[in-house]
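Colleague: need a 3D model of the sequence below.
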Amino acid sequence: MTTHALRRVSDLLEMIKFSHTIFALPFALTGMVLAADGVPSAGTVLGIVAAMVGARTAAMAWNRLADADIDAKNPRTAGRHIPAGVVGRGEAWALVVGGVVLLEAAAWFLNPLCLRLSPLALAVIFLYPYTKRFTWLCHYLLGLALAAAPLGAWIAVTG
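Modeller: So this is what the prediction gives:
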């Protein structure tokens, strides 16, 4: 991989705060282990990790897209990847779509209930950036999104 390609990947991972995704994984994996009363199959573990990565990637990229115009006007946030021109809107949209596809594929692989409930997770993800604009209750919606990880993992194991 060339230096330029590595820089692009690094920029995209920084924009979606991939390190925070890694930090959030133990919460989902804890729900998984508790539901399985041990360690489930490798396929289940990979499916849950894929769902988490997909959901967080879509959520963070969508959040950055939804706020890009506002961020550009705010000196504190004007240096974020999209307003600063480091990441293009098309690239951010590709991350949103890719994240949703990964989440949906993982939900389909895990079990029918995960697939049926996945639109609820996506609704929370796509609604959150807009709630920041009109209510302090947005923090509860964000908390719901974060709390859904262990519950989703539980459902992935138990069906």
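Colleague: from here on, just use CA atoms for contacts and neighbour counts.
Modeller: Will do.
Colleague: ok, now which ones touch the residue nearest to residue 144 when sequence neighbours are not counted?
Modeller: Sequence neighbours aside, residue 124 is the residue nearest to residue 144 in space, at 8.0 Å (criterion: Cα to Cα, 6 or more residues apart in numbering). The neighbourhood of residue 124, defined by Cα atoms under 8 Å, 6 or more residues apart in numbering, consists of 141-142, 144-145.
Colleague: may I see the buried residues of the helix or strand hosting residue 101?
Modeller: Applying DSSP states H and E as the criterion places residue 101 in helix 89-110. Using 16 or more other Cα atoms under 10 Å as the test for burial, helix 89-110 gives 89, 92-93, 95-110.
Colleague: another for comparison:
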Amino acid sequence: MTDTGQRPEQNGQVADAVKGNWVDTLAPVSTRPYLRLSRADRPIGTWLLLLPCWWGLMLATLHTGTATLYDAWIALGCAIGAFLMRGAGCTWNDITDRDFDGSVERTKSRPIPSGQVTVKGAVIWMVAQALISFGILLTFPPAAILMGVIALVPVAIYPFAKRFTWWPQAFLGIAFNWGALLAWVAHTGSLDWPPVLLYLAGIAWTLFYDTIYAHQDTEDDALIGIKSTARLFAENSPRWLRNFLMATVMLMALAILLALLPNGNPLQLVLALAAPWAMGWHLAWQLRRFDADDHEGLTRIFRSNRDAGLIPVLFFALCLLA
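Modeller: Okay, here's the model as predicted:
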């Protein structure tokens, strides 16, 4: 291939996109700016939104001891909805942050600050994604529909959180892990303590991985007055990350105990409790590799959380077969 001498962002690619992703290589050229706006070139966010949904659904099926074909649709609907709502949320984030993104090295190549998409076009794209996602939500039970509508509140607030609090990662956790509650309600019809504890475990997990991710932008954020847990914790970040790791493991384990002790057999209980234990080891592996000055390494650690979040899915699936 001939070297044109152009940087990726000069071809419309976003600086921190996955190299060789399908958006930049296979998608029609006219759709690429909008797919980039939805972060389709960086699929990790969709995984991080989807995985708590699958945790909640699978723990609910273990709790009730029943799994139906409709549960398969809930799992698929959550997957499609996660892709669409992550896209809508990222579009909303970029609309609200358009004046900041151009001042940050990692984000100045995004579609709005780079001029690939107008604000009006972004708004239309956001609404289209949200409406399709809402259509999927309408196939769920009424209680789950209500949960989905309530989820829009933290999604709307999150982009502004970094302007008024040092804990915007907590707001991200509130928004990104809502699926654990929604999927449980979609299966059982009501809330209970196990999904609430699972939700809190997800928030702790988000604080872990997004604090790591935010360390890439601490210098730029300080210059433009953006707050984050990475800036707040600074050199104490490893200690805080260790606390978030332990909270994730303990809260998930407690959620499993409350869900399975009434009905689960001993083998299911052992397999289920292995989920937070194994996930905790993965997070510990990430923590050992944490280096706040290695931006490429921070990105790799952040993206590895897809595998971390899939660990409970694997163990819960084994429980369903036990």
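Colleague: which ones are touching the spatially most central residue of structure 1?
Modeller: For structure 1, the residue lying nearest the average C-alpha position, counting by Cα atoms, centre = their mean, turns out to be residue 56 (0.9 Å). Residue 56 of structure 1 is in contact with 16, 21, 99, counting by Cα under 8 Å, 6+ apart.
Colleague: same check for those residues, but in structure 2.
Modeller: For the contacts of residue 56 of structure 1, the aligned pairs still in contact in structure 2 (both residues aligned by TM-score structural alignment, their matches' Cα atoms under 8 Å) are 16, 21.
Colleague: so what does the helix or strand hosting residue 275 of structure 2 touch, helix or strand wise?
Modeller: When secondary structure is defined using DSSP H and E, the element that contains residue 275 of structure 2 is helix 266-288. Applying 3 or more Cα pairs under 8 Å, 6 or more residues apart in numbering; DSSP states H and E, one finds that helix 266-288 of structure 2 makes contact with helix 237-260, helix 305-321.
Colleague: nearest to residue 30 of structure 2, of the ones you listed?
Modeller: Nearest of these to residue 30 of structure 2, taken as Cα to Cα: helix 305-321 at 29.3 Å.
Colleague: who touches the closest one?
Modeller: Taking Cα under 8 Å, 6+ apart as the rule, helix 305-321 of structure 2 contacts 44, 47-48, 51-52, 54-55, 58-59, 61-62, 209, 267-269, 271-272, 274-276, 278-279, 282-283.
Colleague: in that helix, which residues are buried?
Modeller: The neighbour-count criterion (16+ other Cα under 10 Å) identifies 305-306, 308-313, 315-317, 319-320 as the buried residues of helix 305-321 of structure 2.
Colleague: among those, which one lies nearest to residue 31 of structure 2?
Modeller: Taking Cα to Cα as the measure, residue 306 is the one of these closest to residue 31 of structure 2, at 25.9 Å.
Colleague: that closest one pairs with which position in structure 1?
Modeller: In structure 1, no residue is paired with residue 306 of structure 2, using TM-score structural alignment.
Colleague: okay, residue 306 of structure 2 and residue 36 of structure 2: tell me how far apart.
Modeller: 20 Å (Cα to Cα, to the nearest Å).
Colleague: can you check residue 179 of structure 2 too?
Modeller: Here residue 179 of structure 2 is placed at a distance of 24 Å from residue 36 of structure 2 (Cα to Cα).
Colleague: so between the two, which is more surrounded?
Modeller: Ranked by neighbour count (other Cα atoms under 10 Å), residue 179 of structure 2 and residue 36 place residue 179 first, with 30 against 24.
Colleague: in which helix or strand does the more buried one reside?
Modeller: Secondary-structure assignment from DSSP H and E places residue 179 of structure 2 in helix 178-188.
Colleague: after superposition, how close is that helix to structure 1?
Modeller: Once the two structures are superposed, the average separation between helix 178-188 of structure 2 and the matching residues of structure 1 is 1.7 Å (mean Cα distance after the TM-score superposition for structure 1).
Colleague: so where in structure 1 does that helix end up aligned?
Modeller: Using TM-score structural alignment, helix 178-188 of structure 2 corresponds to residues 148-158 of structure 1.
Colleague: give me the distance from the matching stretch to the chain's centre.
Modeller: With Cα atoms, centre = their mean, to the nearest Å as the basis, stretch 148-158 of structure 1 stands 15 Å off its chain's centre.
Colleague: equivalent analysis for stretch 116-133 of structure 2, please.
Modeller: Using Cα atoms, centre = their mean, the mean C-alpha position of stretch 116-133 of structure 2 is found 20 Å from that of the whole chain.
Colleague: same check, this time on stretch 177-188 of structure 2
Modeller: Mean-position distance between stretch 177-188 of structure 2 and its chain equals 15 Å (Cα atoms, centre = their mean).
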